[in-house]
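Participant: With the sequence up front, the predicted model follows.
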Amino acid sequence: MTDAWEWDPSLYSGSAGYYVRGRAAYPPSLAEAFVAELGLDGSGRLLDVGCGPGSLTLLLAGSFEEAVGLDADADMLAEARRLSEGCRWVHRRAEELPAGLGTFRLVTFAQSFHWFDRPRVAAAVRGMLEPGGICAHVHATTHEGDGSVPHAEIAELVREYLGPVRRAGRGTLPSGTPGGEPEIYRGAGFRGPRRFTVPGRVVTRTADEVVAGVFSLSGSAPHLFGERRAEFEAGLRELLGRASPAGVFTERLREIAVDLWEP
């Protein structure tokens, strides 16, 4: 991510409904691993930062007294509320933390940390952990795996419509999103990490779900195509039809790795 890129509210504009349909759900084994690693017993509070439609929040909520999901996209939170009213959904940017939300036993970042002012957010989160609390960084890919979906051809089709440089909101990410999370966490005063993993799994996806997965991405969010959105989708469906006339695809998702950071 370059210094020139700035977050804006259009980053996932129009993607919320597609996100729910197009992303593979986190497996129950991930929740079981969290319980085993952290001794979760239904007490304490969870904060999921950049929660989207609550994919991880809802999976872990049953292991806490209260689960809070925070996201900057109001449409994502509307999807989360549609799925469950049992959690607290907060419409704020991560940079506004601590935002009077109190302290937490566990704070999670799942496919979200790279969008933030990371040093600022990491420092804020460290101050929001109760004694013995943990910050968890979840490394996962839920929109694609290895298998019969023609991801390379889909990426080329996106480039034909949107250009060779990855789009992100009103800006671009020529070098992609940033890495180097360990340095950020340690710079904020965290110790670790301790890592656990959950094995990958095989999923079956329909053509509709693959299309939704494409539109769930920031780099191919619906608004980016403008008046050519329907044309792009027709081309995408034609491509998928050639790859699988039956409209069914099988993929093996990569393992999920979780880094646990102590304040």
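Facilitator: Sure thing, it's come through.
Participant: rest of the way, CA atoms for contacts and neighbours
Facilitator: OK.
Participant: The protein: strands as residue ranges?
Facilitator: For the chain, applying DSSP state E gives strands covering 45-49, 66-71, 88-91, 104-110, 129-139, 146-147, 167-168, 171-172, 191-198, 202-206, 248-252, 256-262.
Participant: in this structure, which spans are helices?
Facilitator: 16-22, 28-38, 55-60, 74-83, 118-126, 151-162, 181-187, 207-215, 229-243 (DSSP state H).
Participant: okay, those in TSV with distance to residue 46 and mean neighbour count next?
Facilitator: As requested, these are exported to TSV (distance: least, Cα to Cα, whole Å; neighbours: other Cα atoms under 10 Å):
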stretch	distance to residue 46	mean neighbour count
helix 16-22	21	22
helix 28-38	12	15
helix 55-60	8	21
helix 74-83	15	19
helix 118-126	12	20
helix 151-162	35	15
helix 181-187	19	16
helix 207-215	27	22
helix 229-243	38	15
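Participant: tally of neighbours for residue 14?
Facilitator: Neighbour count for residue 14, taken as other Cα atoms under 10 Å: 19.
Participant: could you list every residue that touches the nearest residue to it once chain neighbours are set aside?
Facilitator: Leaving aside its sequence neighbours, residue 14 sits nearest to residue 222 (Cα to Cα, 6 or more residues apart in numbering; 5.7 Å). By Cα atoms under 8 Å, 6 or more residues apart in numbering, the contact list for residue 222 reads 13-15, 215, 229.
Participant: give me that answer again for 7 Å
Facilitator: For residue 222, the contact set (Cα atoms under 7 Å, 6 or more residues apart in numbering) comprises 14-15, 215, 229.
Participant: now do residue 117
Facilitator: With contacts taken as Cα under 7 Å, 6+ apart, residue 117 has the following neighbours: residue 95.
Participant: Let's check: the centremost residue of this structure is which one?
Facilitator: With distances taken as Cα atoms, centre = their mean, residue 111 lies nearest the centre of the chain, 3.4 Å away.
Participant: Highest mean neighbour count out of the strands of the chain?
Facilitator: strand 45-49 (a mean of 25; mean count of other Cα atoms under 10 Å).
Participant: Point out the other helices and strands that that one packs with.
Facilitator: Judged by 3 or more Cα pairs under 7 Å, 6 or more residues apart in numbering; DSSP states H and E, strand 45-49 is in contact with strand 66-71, strand 104-110.
Participant: Let's have the ones you listed in TSV, adding distance to residue 130.
Facilitator: Formatted as TSV, the helices and strands packed on strand 45-49 follow (distance: least, Cα to Cα, whole Å):
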stretch	distance to residue 130
strand 66-71	14
strand 104-110	6
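Participant: Check it against this one:
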Amino acid sequence: MDPSLYAGSAAYYTRGRVAYPAALADALAAELDLDGSGRLLDVGCGPGSLTLLLAGHFEQAIGIDADAGMLAEAARAAVPNCRWLHLRAEQLPAGLGEFRLVTFAQSFHWLDRPRVAAKVRGMLEPGGACVHIHATTHQGIDEGAGPSYAAIADLVRAYLGPVRRAGQGTLPNGTLGGETEIYRAAGFTGPQRIRVPGRVVVREPDDIVASVFSLSSSAPHLFGDRLASFEADLRKLLGGRVFSERTHDVSVDVWRL
């Protein structure tokens, strides 16, 4: 885990990322018979986007993240049954005990995946489950009604270069895939796939700017002393418009013991 991956992004994350829909929590509650008992562990929780959505279905919800800024944002919600721990996933189990549900929401690809999958399997109580969320929340489907995400990507490349940035390094081939094999090698069975349909949302220029700065590939620190210039060019590109766009579907893989 490169600690600079999301340096400076935490303040933009909640506004820049479209919230997970309530239908996602409803679908998980129905599938897993969540009844307010047991404990939730959200690994790589960021500012608590998923943790806070699910917390009401558990006695206790714990979110862990390697970025202290993200945890500070999560703590602003002041939800009584939530705990936020500055902890790398590779440090698990860290004496945290057993959980009814462990979740990874847009975080698994940053981790030592075989190691973490094996660790969280050992932290599940009998009948527990691990849930992997596949989602794109920083931008909607480019259908012409929303901003031109291709143009935004071109602008980012003009400032940061042609190869995708990620903290102190680069990701020329994008993030890693192959999660199915990793979960099965760790001893999980499944997955069962749940799909939550996208919806139409309205987004203002401030939302789009925040979404760009919420990404590891365009985190504020990467622009150095050109940050203000980039933001000015981005806002010029957006033209002060308010956009209506459809979000991507959310896909959920449920893995069981």
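Facilitator: Sure thing, it's come through. Just so it is clear, the structure is predicted and the values come from calculations on it, not from any experiment.
Participant: ok so, going back, the residue nearest to residue 14 of the first structure maps to what in the second structure?
Facilitator: Mapped onto the second structure by TM-score structural alignment, residue 222 of the first structure lines up with residue 220.
Participant: Next one: its match from residue 13 of the second structure, what distance?
Facilitator: 12 Å (Cα to Cα, to the nearest Å).
Participant: swap in residue 82 of the second structure?
Facilitator: Residue 82 of the second structure is 19 Å from residue 13 of the second structure, by Cα to Cα.
Participant: you'd agree residue 254 of the second structure is up against residue 193?
Facilitator: Yes - with contacts counted by Cα atoms under 7 Å, residue 254 of the second structure reaches residue 193, the gap being 6.4 Å.
Participant: Can you tell me the closest non-neighbouring residue to the equivalent of residue 252 of the first structure over in the second structure?
Facilitator: Residue pairing (TM-score structural alignment): residue 252 of the first structure is matched to residue 246 of the second structure. Once flanking residues are discounted, residue 246 of the second structure sits nearest to residue 200: 4.2 Å by Cα to Cα, 6+ apart.
Participant: Counterpart of the residue nearest to the centre of the first structure over in the second structure?
Facilitator: In the second structure, residue 111 of the first structure lands on residue 106 (TM-score structural alignment).
Participant: again with residue 61 of the first structure
Facilitator: Residue 61 of the first structure maps onto residue 55 in the second structure, by TM-score structural alignment.
Participant: What residues does the residue nearest to that match when sequence neighbours are not counted make contact with?
Facilitator: Leaving aside its chain neighbours, residue 55 of the second structure sits nearest to residue 61 (5.5 Å; criterion: Cα to Cα, 6+ apart). Taking Cα under 7 Å, 6+ apart, we find residue 61 of the second structure in contact with 39-41, 51, 55, 81-83.
Participant: Would you format the residues you listed as JSON lines with distance to residue 150 of the second structure included?
Facilitator: Putting those into JSON lines (distance: Cα to Cα, whole Å) gives the following:
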{"residue": "39", "distance to residue 150 of the second structure": "41"}
{"residue": "40", "distance to residue 150 of the second structure": "37"}
{"residue": "41", "distance to residue 150 of the second structure": "36"}
{"residue": "51", "distance to residue 150 of the second structure": "31"}
{"residue": "55", "distance to residue 150 of the second structure": "36"}
{"residue": "81", "distance to residue 150 of the second structure": "41"}
{"residue": "82", "distance to residue 150 of the second structure": "38"}
{"residue": "83", "distance to residue 150 of the second structure": "38"}
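Participant: and the two most separated of these?
Facilitator: Farthest pair in those (Cα to Cα) is 41 and 81. Separation: 12.1 Å.
Participant: distance of the closest residue to residue 251 of the second structure other than its chain neighbours from residue 252 of the second structure?
Facilitator: Leaving aside its sequence neighbours, residue 251 of the second structure sits nearest to residue 195 (Cα to Cα, 6+ apart; 4.6 Å). Distance from residue 195 of the second structure to residue 252 of the second structure, counting by Cα to Cα: 6 Å.
Participant: Also residue 201 of the second structure?
Facilitator: For residue 201 of the second structure, the distance to residue 252 of the second structure (Cα to Cα) stands at 21 Å.
Participant: In CSV, list the helices of the first structure along with distance to residue 92 of the first structure.
Facilitator: Output for the helices of the first structure, formatted as CSV (distance: least, Cα to Cα, whole Å):
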stretch, distance to residue 92 of the first structure
helix 16-22, 16
helix 28-38, 25
helix 55-60, 16
helix 74-83, 9
helix 118-126, 13
helix 151-162, 29
helix 181-187, 22
helix 207-215, 23
helix 229-243, 29
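Participant: So for residue 93 of the first structure, which of those sits nearest?
Facilitator: Closest to residue 93 of the first structure of those, according to Cα to Cα: helix 118-126, at 9.8 Å.
Participant: what angle do the closest one and strand 45-49 make?
Facilitator: Helix 118-126 of the first structure runs at 170 degrees relative to strand 45-49, counting by axes from the mean of the first three to the mean of the last three Cα atoms, to 10 degrees.
Participant: Could you list every helix and strand that helix 118-126 of the first structure packs against?
Facilitator: Packing partners of helix 118-126 of the first structure (3+ Cα pairs under 7 Å, 6+ apart): helix 181-187.
Participant: The second structure: matching residues for the helix it packs on?
Facilitator: Aligning helix 181-187 of the first structure against the second structure (TM-score structural alignment) gives residues 179-185.
Participant: That stretch against the first structure, how far on average?
Facilitator: Following superposition, stretch 179-185 of the second structure is found to deviate from the first structure by 0.5 Å on average (mean Cα distance after the TM-score superposition for the first structure).
Participant: hmm, who's touching that stretch?
Facilitator: 114, 117.
Participant: Try it again at 6 Å.
Facilitator: residue 114 (Cα atoms under 6 Å, 6 or more residues apart in numbering).
Participant: And it, how far out from the chain middle?
Facilitator: When distances are taken as Cα atoms, centre = their mean, to the nearest Å, stretch 179-185 of the second structure is centred 20 Å away from the chain's centroid.
Participant: now stretch 82-89 of the second structure
Facilitator: 15 Å.
Participant: Which residues does it contact?
Facilitator: Here stretch 82-89 of the second structure makes contact (Cα under 6 Å, 6+ apart) with 61-66.
Participant: Alignment lookup: the residue nearest to residue 246 of the second structure to the first structure.
Facilitator: In the first structure, the residue paired with residue 200 of the second structure is residue 202, using TM-score structural alignment.
Participant: Next, find the distance separating that match from residue 126 of the first structure.
Facilitator: According to Cα to Cα, residue 202 of the first structure and residue 126 of the first structure sit 36 Å apart.
Participant: now do residue 195 of the first structure
Facilitator: Note on residue 195 of the first structure: its distance to residue 126 of the first structure, by Cα to Cα, is 18 Å.
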